[in-house]
Structures are given as C-alpha cells and as structure tokens.
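Structure of the sequence below:
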Amino acid sequence: MAVVQFMVSLDLSVVNLGLPQIAAGLGFSATGLTWVIHAYALTFGGLLLLGGKAADRYGNKRVLLLGLGLFGLASLAGGFAQEPGQLVAARAAQGIGAAALAPAALSLLTSTFPAGRARVRAFGVWSAMNAAGAALGVLIGGLLTEYADWRWVMFVNVPMAAGALAVAWRGVAAGEPAARGGRPDVLGGVLVTAGMTLLVFGVVRTDRYAWTSSVTLTTLAAAAALLAAFLHVERTTTREPLVRLGLFANRSVAGANACTLLIGATMASSFYFLSLYVQQVLGKGPATTGVMFLPLALGVIAGSVLAVKLGYRLAPRTLLVGGGLLTASGLAWFGLISPDGAFLTDVLGPSIVSGVGFGLCLGPAVSLATAGVAPHEAGTASGLLNSSRQIGASLGLAALGAAAHDRTGSTITPETLNDGYALGLTLGAALLAGAVLVALAVLPRTVAPAPARVAETDDRLTKTGGR
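From the prediction side, this is the model:
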C-alpha cells in the first residue's frame, strides 16, 4: 500500500520539471500544456468518490488490482505519445486508475489496522511514502528530464505499478466486499463528478479568464448547481447513496477533510512556486532544482517518522495543530525570498522547517478522517479524504497561481517573478493557519476506533496470515 501511495503521489509532481521539454517534443501550446497537469488532477479528484464506493461494493483487492493495471498501462501509453491529445488522454486515464486504487489502498490499511500502536505505525509509513512521492517527484522528474528524456517521467510508473500489482495479487487477502445489496446511485455519481470537475476547471482557467468574467462565473455557477443537485439526490434517492451525508456528522471526518483540503492546496502550490523560483529566478537547471528539493523531501519523511514516534503519546489533533503551525512558519519564511537569493540563505532553512511540518500533518489527518467509520464505509471515507487532497491541490494551485500572476504583472523579470512567488508562498502560510483553526474548532481531542470488534479483526488477520 505504501508503494501504491508513493506512485500516486509521485505522479502529481514528477512531470513538472519536464513540461518545457514536453511542449517542445509534442508541440503543445502554452495554454494546452497546463492540461498535462490538470487532466490527471481533474479525473483523479473528480472520480475518487466513485472509486471509494466501488471499493466498498466490489472488494478492495479487486478494485486495487484493476486500478493498478489501468494506471500502469496509461503510463506506458503516455510515454509513447506522439501528439498532445494522446498524452492528455493518457494522463486522464492515469487519473481514473489512481481514483480506483487510492481509496482501495487506504481502506485496506484502515480495516487491517483498526486501532492501537499498529495503526499509528501503519499510517505513519503510509503518510511518509505519500509525502515522499510528492516531494521526490520533483527530484526524479528533474534528473530524468535532464539526463534521460521527458518520456521517462511517464515510464517511471510502469515498473512501480507492475511491482505493486504482483505484491498485491499475492499479499493482499481478497475478503468479502463490505457493502452488499442495493442499486448504486449512478445519478449521484455523475452529478458529483461533473460538479467537482467543473469547479476545478473554472478555477484552473482563471489564468485566461478573470474571476469576474462571464465565462468563469458561468462555469462556477454550473458547478455549484451540480453539487447542490448531488446533495439533493443523496438525501432523497431510493438507491444506495454514493456517500451517506450523515458521515459528515462525524467531527473527525468533517474536520480532517477540511484540513486536508487546505493542506493539499498549500503543498501543491508551494512545490510549484519553489520549483519555479529556483529555475526562473535563481537560474538553476532541472537536475539542480531537483537536488535542491532534497532537504524538503527528507524533512517530510523525517516529520512523518516523528509523527509515528509522537503518535504513541499525543493525540492526532495535537500533532496536526503542531505540524500546521510549523509548516505555516516555514512558508512564511519562504515568503522572504529575494531575486538575488541563494540556496543556503533562501531555500535550505524554510525547506527543512516546512518539510518537517508537512510530515507531522499528513499521518494524523489520515487517521482522523477514517476514525470511527464503519467498515462498510471505509472506502467512501478514504475516497473523500483523497478527493479533498486532490481538489485542494487543483484549487489551491489555480487560486494562488492567479494571485502570483497578478502580482508579477505583464513585465516579466526576475524581480517581478520573485514578488509573485513570494506572495503565493505567503498566502500558503495563511491557508495552513486556517487549517490549524479548523483543527482546533472542529476536530475532537481523542479519536474513537472504527466500530468493529477487535476479536473478529484479530481472527481475520490470523486466518489470512496477517495480511
């Protein structure tokens, strides 16, 4: 499950440093190139709820294997793409595969480790790999782009998907689907997917159409109408709802998803701004930029390990608040970057601080989002959490990117670019401060285990050899 999450997280950032070479190799326009990123994020974030429900209904292992197969094949196809449309379609297919496998993997962790020290450790490992994939994606993408070819930022997923597929085939117990009976709420699935996709699409295009333009306002209004219709259908449907709205009455679920939305927005945008600052303001190449991300990546891993150690003694909410404050401090420090800066003075220190803070946040957020959730809704809760992260990443990058672009203005110089990136990083610190306030106001002080009998769980683990 850790390899699966590393691969999914890696793919959100590994292509960033290869975008100029991708544009030159396939003939992307400046506007069309953004869809290499957004095609993945849109399908991933928009279909996660359906993926979670599929995991509940048809079994975690079955959906996990299907998602891994699709993800690997789409990565292979993307590496062989010969024109822009082929690569964008491959990236969208990757997102569909990730939307199937991510909630299934997280649901397997939740059901295998329902409570206690084992759960703390399992989610610590999971969150470390999740964070490492996002942070190391920039390093791996830079090295592959400079010393191999941009196509390898797609091919790199193929051996990981194949290895995870082989291990999951043999090492994951099939089990019985947690959810049985009832016809699926297809209409609700269509409405929520279309609504979230339109919401991200509208914000993404604010680089071309102003927030007050008729195009943006119409798109966002349509997204709001679709999401409102989804809520109405979920309350009134005679079929099995896609997500039981009463799930949000669980303070852990509601608070953790709100925090994860803000953390995802901040994490994606900060990686984006930092990579552009190092390349376009400090003038470093892709490989050097990737190496400069190592302190951030190692900091995230160290923070995740520290969260495991402290998780035996401190409540998840306490760790989330502490990590959020530390990350906000690091991003505020990043907001002081200067056009004539250097790695040692402007990048190294805040990278370590914000990296450790991110690591402290991720594991507790996952644990909180699935705490007290019944086994038959574990996949749905997992899908909600991953959806919050991906939608947050897309919305945050679009919104903070628009603010940075506005601050930069029409005159592009290292100084104006620096001002825009500094503003984006400072706004990221404000979002993390907001996540801390949400955690303090909404999240419970202690976490209840999932409503399943420990004896039955122990018996199941014994019968499956601990799998």
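
For the rest of this, base every contact and every neighbour count on C-alpha atoms.
Noted.

helices or strands next to the helix or strand containing residue 128 in the packing?
Following DSSP states H and E, one finds residue 128 within helix 116-147. Secondary-structure packing of helix 116-147 (3 or more CA pairs under 8 Å, 6 or more residues apart in numbering; DSSP states H and E): helix 2-10, helix 84-112, helix 152-155, helix 286-292, helix 294-311, helix 348-369.

helix or strand right after the first one?
Tracing the chain C-terminally past helix 2-10 and defining elements by DSSP H and E, one meets helix 19-26 next.

do the same with the fifth one
Scanning forward in sequence from helix 294-311, with DSSP H and E defining helices and strands, the next element found is helix 316-334.

helices or strands next to that next one in the packing?
Contact partners of helix 316-334 among helices and strands, from 3+ CA pairs under 8 Å, 6+ apart: helix 294-311, helix 348-369, helix 414-442.

Tell me how many other residues crowd residue 180.
12 (other CA atoms under 10 Å).

got it, and residue 344?
Residue 344 has 9 nearby residues by other CA under 10 Å.

Kindly report the same for the one 3 residues further on.
By the other CA under 10 Å criterion, the neighbourhood of residue 347 contains 21 residues.

For it, which non-adjacent residue is spatially closest?
Sequence neighbours aside, residue 334 is the residue nearest to residue 347 in space, at 7.2 Å (criterion: CA to CA, 6 or more residues apart in numbering).

Any chance of CSV for the helices and strands packed on helix 116-147, columns distance to residue 328 and mean neighbour count?
Formatted as CSV, the helices and strands packed on helix 116-147 follow (distance: least, CA to CA, whole Å; neighbours: other CA atoms under 10 Å):
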stretch, distance to residue 328, mean neighbour count
helix 2-10, 22, 23
helix 84-112, 27, 26
helix 152-155, 31, 23
helix 286-292, 20, 21
helix 294-311, 14, 24
helix 348-369, 7, 27
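
structure for this one too, so we can compare:
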Amino acid sequence: MNDSRSRWLALAVLALAQFMVVLDVTIVNVALPAIQTDLGFSAEGLQWVVNSYTLTFGGLLLLGGRMSDILGRRRLFLIGLGLFAAASLAGGFATSEGSLIAIRAIQGIGGALLSPAALALLTVIFPAGRDRNIALGVWGALAGIGGTLGVVAGGVLVDGLGWEWIFFVNVPFAVVAILAAPAFITESRRVQGEHSNFDVAGAILGTAGLFALVGAVIRTEAAGWGSTQVLALFGSAVVLIGAFLFVEARAKDPLVPLRLFRVRGLSVSAIALALNGGAFLGMFFLTALYLQQVHGDSALEAGTHFLPMGGAAILSAVIGAQLVTRFGTRAAYLGGSAVGAVGLLLLSQAGADATFAGGLLPGLIVFGLGLPLVGVANQIAAVAEVPHEDAGAASGVITTAFQVGGALGLALISTTATTRTGDLLAAGAVQTDALAGGFERGMLIAAGLAVANLVIGAVRAPRIRPDAAMVAEASAA
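From the prediction side, this is the model:
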C-alpha cells in the first residue's frame, strides 16, 4: 500500500462501506410509517426497528475493534460487510415484526465488526500527516452527507418501490466493496502479544444489560412503571450491568478500562454524547412520524423536509471545527447544547395545523446547528487527556456512549410521546391532535436532555484548546 494511488482507492472502498452504514441510520427512519402499516407494528415495537440495530452496534463496537486488531482488520471488515449485506437482503423479505427486529440486530452486529476495522485500516494505510488528515476529513464528512442523503433516498425508495428497498439498496454497495477490498487493501493486525484477549463475556453482559434497560423503559407505556414485568426488566438490567462492571474491573485486558473514567474529560464527554445521541435519535424518530402521520407528507416529502437540518449540521461541523480550535472545547459544548435546546423547544410548539415553514423549519435548522458542536467538542475532550496507548479505547467508549444514549433517549422520548397520545385519545381528541400532542411532549423531553447537557457542561466540562490534527481525528471518530 505504498503506492499513493492505491491508498486513495483503498479509502474509496472503506468510505463506500462506511457510507452504507451511516446511510442506514436515517434511511430507515423515513420508512417507519410504511413498515408499521405493512407489518402491523405497534407503537412500542416500532422503536425496536431502530433500537435493536443501535444497541447491537453500540454494544459490540469495542469487541469488533478488538477482534479486528487480533484476527486481522481486513478479515473482520469483510466479515462484517458480508453479514451486513446478508441481513439487509433478509430485511427486505421480512414478513413480521419479530423477524425484522431480529434482522436489524444482525445488521448492527455486522456494522460493529466492519466500522472499527475500516477506521483502523484507514489509519494504517495513511501515515500521520497531511494525507491522513485529508482521509480523516473525508471519513468524518460521511456522517453528515450520508445522514442527509439517507432521508431523501429513503423517501424516493419508499414512495417509488416500497419500504423493502431501503434494505435491498445496501446489497450492491456491499458487493462492490467486498469485490474491491482484496485488490486495494492489505491485511494488518496489531503486534502479536498486545490485546490478545477478546473479553467476549464483557461484551455480552454489557449488551444484554442495555437491551434489558431499554426494554424496561419501552414497556412502561403498556405495563406501567410498577408492573412486575417492568420491575423484572429493570432488575435484570441492574444485575447484568453490575456483572459487566465486575468482569471489566477484573479482566486482564478489558474492553472498557474503567480507569479511563477517572479522566474528567472522558467521563464528562461520555455523558454529553449519550445525552446528545438521545436527543437526536428521539427527535428524528418522532419528527419522521409527525411529518407523515400529522403533517400528511409522503415519505419523499418527509425526507426532503429534513434536508435543511442536514445542511445546517454540515455547515456547523465545518465552522464548529474552527470554533473549537479558536475558543476551546468547553465553549463549543455549551454553545451547542444551548442552541440544540432552543431548536427542540421551537419544534415542541408545532401543533396539528402547523405549516412546515412556520412550525418546523426554524426548529430543525436551529437543532441542526447545535448538534455537531456538542459532538466535535466532546470527541476531542474525551481523548485529549488520556494516555496515547488508551486513545483507541477512549474513542470506542464515546462512540458507544452516543449509540447507547441514542437508544435510551429514543425509548424515553418515544414512550413518553406514545403515553401522551394515548391519554389524549382517551379524552376524546381526534387522532391528528393526539399525535401532535405526543410529538410536543416528546420534544419537551428531548429539550430536557439538551438542558441537562448544558448544565453538566457548565459545571464539569474541561477547557481544552486542540490543534487542527486533533480536530480532524476527533471528527472521524
């Protein structure tokens, strides 16, 4: 891989695969109403279309990175890519709620194997310096571009071909990457003797505990907070997460070195990104439903209506990198949290009769401006104060925190909204008014998460002034 042309072709292959994973996050949300109608999903079950993917992806991400280091990064990249493609193909043929949820979980496992392997390959292929910074910039830009294109692509596919094609579309991307990877990417692995243990027990216990915790929150709407089922799920979550911490504290080579949480920057950033992920995923889920079920959008119209938020987020990410370099991470974190809270409060004012331009557009743009500021600032703060040998683990922890926080936030926000909708329907409200009332309540809860982020940042966030290289690496994490 010394040839310059081959390096950039390798980046194209890796970027194609990562683009597919990023695209999958937003493309599915636009299709949720169609999936709900076709497969008979309950409001409770619909959350699992998103959360089963998010939890397996986030929960197994660190294990995937460790396995790629030991077994070979290209090998795990190809295995994860093949698993993701196979699950995508199966997803398009799903005929029931349970089968689609299970397939989405398998997709998450594939993503957890391929994504860390791809980023590790990128850092091996490009030596430190200008070329690596460019490659990392391309990698980081995929999040904004893929997420923005996903909502439009999802709308086009759902309206033109059916929701099944949001899964089928992944297959050609994956096939191209699988065929091209051996030609442009050579195998690499960590030096023998380093990180030789997988810590499978830690990964399984942690992921199972998170599933139980999210399941408990989701079941509260149907069964009630004090029900035996909900209490049993919460109890299981406590036991499983406690066992995870016990294993990690005693493992010779843990997936999550608990000592890292003594570093203030990392511990604060993990909480900040979890709250940011929760507010984002909950907002995106409810807004996609609101646009189609209350506002009357088609899937394509709903996807198009998300574009201004995506554009604002891309602009904010570019400007935010400069702001973080100039003013430091704490200022960007506080500013992003405040802006995000304002955007969510604006969205909460949209009623059943709101126009897009007057009722939704301002909130979407403002929220889009705030989201990347919190992300970039905390990705930098998380790794700035940890030892160099722990930087990879720290990056994995905060990526996991964002995914897990997203799942928990979605469960909390969506369950609260569904409960409010049910109460309004029981009181005699028409369906559109009841759904709008649920949307309002959900946006208020999401705004509460953003306000909590603001408070935590004001009290605990460290002041860090990163250089340009640190910003580039953090943006790609």
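
Any idea what the TM-score is?
The TM-score (TM-score structural alignment, normalised by the length of the first structure) is 0.85; 449 aligned residues with a CA RMSD of 3.1 Å.

one step back: kindly present the helices and strands packed on helix 316-334 of the first structure as CSV, with separate columns for distance to residue 70 of the first structure.
CSV is the format used below for these (distance: least, CA to CA, whole Å):
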stretch, distance to residue 70 of the first structure
helix 294-311, 28
helix 348-369, 25
helix 414-442, 34
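
nearest to residue 50 of the first structure, of those helices?
Of all those, it is helix 348-369 that lies closest to residue 50 of the first structure, at 17.5 Å by CA to CA.

and the angle from that closest one to helix 294-311?
40 degrees (axes from the mean of the first three to the mean of the last three CA atoms, to 10 degrees).

I'd like the next helix or strand past helix 348-369 of the first structure.
Following helix 348-369 of the first structure in sequence, per DSSP H and E, is helix 378-408.

and the corresponding residue of the second structure for residue 208 of the first structure, what is it in contact with?
Using TM-score structural alignment, the equivalent of residue 208 of the first structure in the second structure is residue 222. By CA atoms under 8 Å, 6 or more residues apart in numbering, the contact set of residue 222 of the second structure is empty.

Now the one helix or strand residue 222 of the second structure maps to: buried residues?
Secondary structure assigned from DSSP H and E places residue 222 of the second structure in helix 200-223. Buried residues in helix 200-223 of the second structure, counted by 16 or more other CA atoms under 10 Å: 201-221.

how close does the following helix or strand past that helix sit to the first structure?
Later in the chain than helix 200-223 of the second structure, the nearest helix or strand by DSSP H and E is helix 228-250. Compared with the first structure after the fit, helix 228-250 of the second structure shows a mean deviation of 1.4 Å (mean CA distance after the TM-score superposition for the first structure).

In the second structure, what residue corresponds to residue 104 of the first structure?
In the second structure, the residue paired with residue 104 of the first structure is residue 117, using TM-score structural alignment.

For stretch 330-349 of the first structure, measure first residue to last.
Stretch 330-349 of the first structure stretches 8 Å from its first residue to its last (CA to CA, to the nearest Å).

gap between it and the chain center?
For stretch 330-349 of the first structure, the separation from the chain centroid amounts to 25 Å (computed by CA atoms, centre = their mean, to the nearest Å).

Kindly name the residues of the second structure that line up with it.
So stretch 330-349 of the first structure sits over residues 343-362 in the second structure, by TM-score structural alignment.

Just the buried residues of the matching stretch, please?
So for stretch 343-362 of the second structure, counting by 16+ other CA under 10 Å, buried means 343-352, 359-362.

for the residue mapped onto residue 416 of the second structure from the first structure, what are its contacts?
Aligning on TM-score structural alignment places residue 416 of the second structure opposite residue 403 in the first structure. Residues in contact with residue 403 of the first structure, defined by CA under 8 Å, 6+ apart, are 420, 423-424.

ok, those residues in the second structure: which stay?
Retained in the second structure: 420, 423-424, out of the contacts of residue 403 of the first structure (criterion both residues aligned by TM-score structural alignment, their matches' CA atoms under 8 Å).

If you rank the residues you listed by neighbours, which is first?
Neighbour max across these (other CA under 10 Å) = residue 424, 31 neighbours.

nearest residue to the counterpart of residue 59 of the second structure in the first structure other than its sequence neighbours?
When the first structure is aligned by TM-score structural alignment, residue 59 of the second structure is paired with residue 46. Of all residues not flanking residue 46 of the first structure in the chain, residue 193 sits nearest, at 4.7 Å (CA to CA, 6+ apart).
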